[in-house]
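# how does the following fold in three dimensions:
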Amino acid sequence: MADDHLNPCASDICRGVLRLFADLNFAGVTEMTLANGRRADIAAVGPKGEITIVEVKSSVADFRSDGKWPDYRPFCDRFYFAVSHGFPKELIPDETGLIVADGFGGAVLRNPDITPLAAARRKAMTLRFARLAASRLTLGVEPVVTDPLALS
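Just a heads-up that it's a prediction; the model follows:
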């Protein structure tokens, strides 16, 4: 257990990526379902409306057992893998971006190839992102009413 900080879990990597994105003026959400049914670990919108998707890999076994990452590419301008500091970076495909992160922050080691989205896909992704973020915000601040008469 003393070496847990050397191998952060997926939630720590997500937290670090979201902190990195905030520093870069990107707004991010976790676990966003795409139109093809896949669920992006992190989706983010940049200041110019660019869409970024990040697939988090907490171990080599996790990376090797998951071949679905190409299914995310049609839904973003940029695609990154995010891994921990000890992850063997040579496993990450060259055409994808690479972020190294832990629970405190992250760093972009390699930017990905950019594939601009078509306008209709960008609009759909932005709307999906906005609705997800707003619904999560509402769930976090709206009171849960168990007695409907309490509203009158």
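# please count neighbours and contacts with C-alpha atoms only from this point.
Fine.
# which stretches of this structure form strands?
27-33, 39-45, 51-56, 78-83, 97-102, 105-110 (DSSP state E).
# centre-most residue in this protein?
Among the residues of the chain, I42 comes closest to the average C-alpha position under C-alpha atoms, centre = their mean, at 1.1 Å.
# buried residues in the lengthiest helix in the chain?
In the chain, ranked by residue count with DSSP state H as the criterion, the top helix is helix 119-141. Residues 122, 125-126, 129, 132-133 are the ones in helix 119-141 that count as buried (16 or more other C-alpha atoms under 10 Å).
# quick one more, to check against the first:
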Amino acid sequence: MHADASPLQPGQLLARGASRLLSSYGFVSVDEVIPARGLRVDVMGLGPKGEIWVIECKSSRADFQSDHKWDGYLPWCDRFFWAVDEHFPTELLPDDTGLIIADPYGGEIIRMGPEAKLAAARRKVMIQKVATTAARRLQGLRDPEMALDVG
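Predicted coordinates:
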């Protein structure tokens, strides 16, 4: 259940479908991970061999056209994907990025994002960020008062 029980927004529904897709590939995922100051990726996936995939969810043409930070995510992942619904004008998306068509219940990789392997030190930092983000959120569910103290 969503933390505040409010309905999920279109981008959050795409993120849910993309996360389910990642799970089918053996990945775990965390929404809204901050790889560096000023950046917040929609979904970060951690693969069974330590791969880091970033998925940016775009619910409309305007949503995509207002995103001026997406290429700043490339140095923080091995592969980058867009997740959009079946009605999104995919011709807007750069050809040299991955493409996932998703809905709230799953998705399909239409175009695999090109691989740009992270350096070992950066991979370690990103794995720690995924783990720390996930653990803090889990702790916040278990002990909401504690979550206020850890940020």
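# just give the TM-score of the two.
Once superposed, the chains reach a TM-score of 0.87 (TM-score structural alignment, normalised by the length of the second structure), with 138 aligned residues with a C-alpha RMSD of 1.4 Å.
# of all the strands of the first structure, which lies closest to L20 of the first structure?
Comparing these by their distance to L20 of the first structure (C-alpha to C-alpha), the top pick is strand 105-110, with 5.4 Å.
# quick one: the closest one aligns where in the second structure?
Under the alignment (TM-score structural alignment), strand 105-110 of the first structure falls on residues 106-111 in the second structure.
# mean deviation of that stretch from the first structure?
Compared with the first structure after fitting, stretch 106-111 of the second structure deviates on average by 0.5 Å (mean C-alpha distance after the TM-score superposition for the first structure).
# in that stretch, what's buried?
The neighbour-count check on stretch 106-111 of the second structure (16+ other C-alpha under 10 Å) flags 106-107, 109 as buried.
# and for stretch 26-42 of the second structure?
Those would be 27-35, 40-42, for stretch 26-42 of the second structure by 16+ other C-alpha under 10 Å.
# repeat that for stretch 81-97 of the first structure.
Applying 16+ other C-alpha under 10 Å to stretch 81-97 of the first structure flags 81-85, 87, 89, 92, 96-97 as buried.
# so who does the residue nearest to the residue nearest to the centre of the first structure when sequence neighbours are not counted touch?
Distances taken as C-alpha to C-alpha, 6 or more residues apart in numbering place T30 nearest to I42 of the first structure, at 4.4 Å, with adjacent residues excluded. Residues in contact with T30 of the first structure, defined by C-alpha atoms under 8 Å, 6 or more residues apart in numbering, are 14, 40-43.
# quick one, what contacts F87 of the first structure?
So F87 of the first structure contacts 59-60 (C-alpha under 8 Å, 6+ apart).
# repeat the analysis, applying 7 Å as the threshold.
S59 (C-alpha atoms under 7 Å, 6 or more residues apart in numbering).
# just to revisit the earlier point, now render the buried residues of stretch 26-42 of the second structure as a markdown table, adding distance to W76 of the second structure.
Listed next are the buried residues of stretch 26-42 of the second structure as a markdown table, based on distance: C-alpha to C-alpha, whole Å:
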| residue | distance to W76 of the second structure |
| --- | --- |
| F27 | 17 |
| V28 | 17 |
| S29 | 15 |
| V30 | 14 |
| D31 | 15 |
| E32 | 14 |
| V33 | 11 |
| I34 | 10 |
| P35 | 7 |
| R40 | 11 |
| V41 | 10 |
| D42 | 13 |
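# show me which pair in those is furthest apart.
F27 and R40, at 19.3 Å, using C-alpha to C-alpha across the buried residues of stretch 26-42 of the second structure.
# re the thing from before, superpose on the second structure and give me the mean offset of the longest helix of the first structure.
Its matched residues in the second structure lie on average 0.7 Å from helix 119-141 of the first structure after superposition (mean C-alpha distance after the TM-score superposition for the first structure).
# and the contacts of that helix?
V29.
# in the second structure, what range does that helix match?
Going by TM-score structural alignment: helix 119-141 of the first structure matches residues 120-142.
# separation between the closest residue to D41 of the first structure other than its chain neighbours and A44 of the first structure?
The shortest distance from D41 of the first structure to any non-neighbouring residue, by C-alpha to C-alpha, 6+ apart, is to E31 (4.7 Å). Taking C-alpha to C-alpha, to the nearest Å as the measure, E31 of the first structure falls 11 Å from A44 of the first structure.
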